[in-house]
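K.L.:
Dropping the sequence and predicted coords here.
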Amino acid sequence: MKKVIVIGCPGAGKSTFSRKLSAKTGLPIHYLDMIWHLPDKTTLSRDEFIKRLDEIVAQPEWIIDGNYLHTLPLRLNHCDTVFYFDLPLHICLAGAEERVGRKREDMPWSEDTMDPEFRQWIIDFPTQQAPVIDRLLNDCNAGVNVIVFHSREEADNFIEMLPDHPTLR
């Protein structure tokens, strides 16, 4: 496990898991939201985003946290492990609402309120995004280890079972 992607509905716990995984393994994290979104609430061009992502996947070790379905095939072609958070919608909505107003290392700004459009995107995730993710995961290389979590407890148990990274002891 050297090239990892972490995907799933916003609010599911992807970034928390990515931080725990990085702490346990020593793998560097790259948050797609931090690449795509600029501090002034604008975004990179798609070409620049892909260029930055190409630079990351060329590295020997990484965790890439985030969905961005238009780049998922690229990441699937370079990863060895996928962690997919397939949690119930109410858990994801609550998780997204809990982080409103909090400074986060995975986003260049914090919101004071839940954006209605973002909330709707979460609500639509199971019918709009999840089927695309499922299809791409079914079609990915046989050598890619796909691990699906249906609860945060499953994710935490996975982290607990991992040995500590030798250079982090």
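P.N.:
Structure received.
K.L.:
all contacts plus neighbour counts: C-alpha atoms, from now on.
P.N.:
Noted.
K.L.:
ok, and what's touching stretch 59-66?
P.N.:
Applying CA atoms under 8 Å, 6 or more residues apart in numbering, the external contacts of stretch 59-66 come out as 2-8, 14-15, 18, 22, 27-33, 56.
K.L.:
mind listing what's buried in that stretch?
P.N.:
Glu61, Trp62, Ile63, Ile64, Asp65, Gly66 (16 or more other CA atoms under 10 Å).
K.L.:
Next, the contact list for Cys79, please.
P.N.:
Lys2, Lys3, Val4, Ile5, Val57, Val144.
K.L.:
try this one next to it:
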Amino acid sequence: MLRVAILGNAGGGKSTLARRLGEKHAIPHFEIDTFLWREGWVPAPLEIYTAKHERIIAGESWVIDGLGHRNSTQARIDRATEIILVDMPLWMHFWLAAERQIAWQSGKLEHAPGGLSAMPPTRDLFRTIWEIEQDWMPDIRRLCTEAFDAGKRLTLIHNVDELNTLAEDLT
């Protein structure tokens, strides 16, 4: 049984890492954005999100990447056997998100977030990254630290080199 929650701000490589982890361990990978959003970046109804999230975390083995709804994070952390927190400097999330926007616009993005066909407006994406850093990440960091203190395995990713090293170890 391996249940991995990969958390962190947008643009940090969570989904790419999660796909590799799922492939290496032959466990299902779930990208929260696929059931958090509908086409046009319209939020899915909360009851649909909640039901899907509860079904997934009840599973025996999984890797889930993303933040989702704020009130679902604790349950995911509680059920996880391992947590990976992608917690790079804010400017790096902006940089990587901008690179993804450029790749998406030029048709070179292999995996669109949430499997959506239209990219989010860059201004909205950057505003979200800022708000998550200011409003969410202090609580996410605290929850991860508490889980670690309670005996959960926690891997912290602070820069792209650490992210790439972890990803390379999975191949």
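P.N.:
Nice, thanks for sending it over. Here the structure is a predicted model, which means the values were calculated and not measured.
K.L.:
Any idea what the TM-score is?
P.N.:
Here the TM-score for the pair of chains, by TM-score structural alignment, normalised by the length of structure 1, is 0.84; 163 aligned residues with a CA RMSD of 2.2 Å.
K.L.:
on that earlier part again, among the contacts of stretch 59-66 of structure 1, name the buried ones.
P.N.:
Applying 16+ other CA under 10 Å to those flags 3-8, 14-15, 18, 22, 27-33, 56 as buried.
K.L.:
Let me have the contacts of Cys79 of structure 1 in JSON lines, adding secondary structure and distance to Ala130 of structure 1 as columns.
P.N.:
What follows is the contacts of Cys79 of structure 1, written out as JSON lines (DSSP: H, G, I helix; E, B strand; the rest coil; distance: CA to CA, whole Å):
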{"residue": "Lys2", "secondary structure": "coil", "distance to Ala130 of structure 1": "25"}
{"residue": "Lys3", "secondary structure": "strand", "distance to Ala130 of structure 1": "22"}
{"residue": "Val4", "secondary structure": "strand", "distance to Ala130 of structure 1": "19"}
{"residue": "Ile5", "secondary structure": "strand", "distance to Ala130 of structure 1": "15"}
{"residue": "Val57", "secondary structure": "helix", "distance to Ala130 of structure 1": "23"}
{"residue": "Val144", "secondary structure": "coil", "distance to Ala130 of structure 1": "19"}
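K.L.:
ok, so of those, who is nearest Ser151 of structure 1?
P.N.:
Distance to Ser151 of structure 1, by CA to CA, is smallest for Ile5 among the contacts of Cys79 of structure 1, at 17.6 Å.
K.L.:
Among the contacts of Cys79 of structure 1, which pair sits farthest apart?
P.N.:
Of all pairs in the contacts of Cys79 of structure 1, the most separated under CA to CA is Val57 and Val144 at 14.7 Å.
K.L.:
still on that earlier bit, as a markdown table, the buried residues of stretch 59-66 of structure 1 with secondary structure and distance to Leu137 of structure 1 would be great.
P.N.:
A markdown table is the format used below for these (three-state DSSP; distance: CA to CA, whole Å):
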| residue | secondary structure | distance to Leu137 of structure 1 |
| --- | --- | --- |
| Glu61 | coil | 21 |
| Trp62 | strand | 19 |
| Ile63 | strand | 17 |
| Ile64 | strand | 16 |
| Asp65 | strand | 16 |
| Gly66 | coil | 15 |
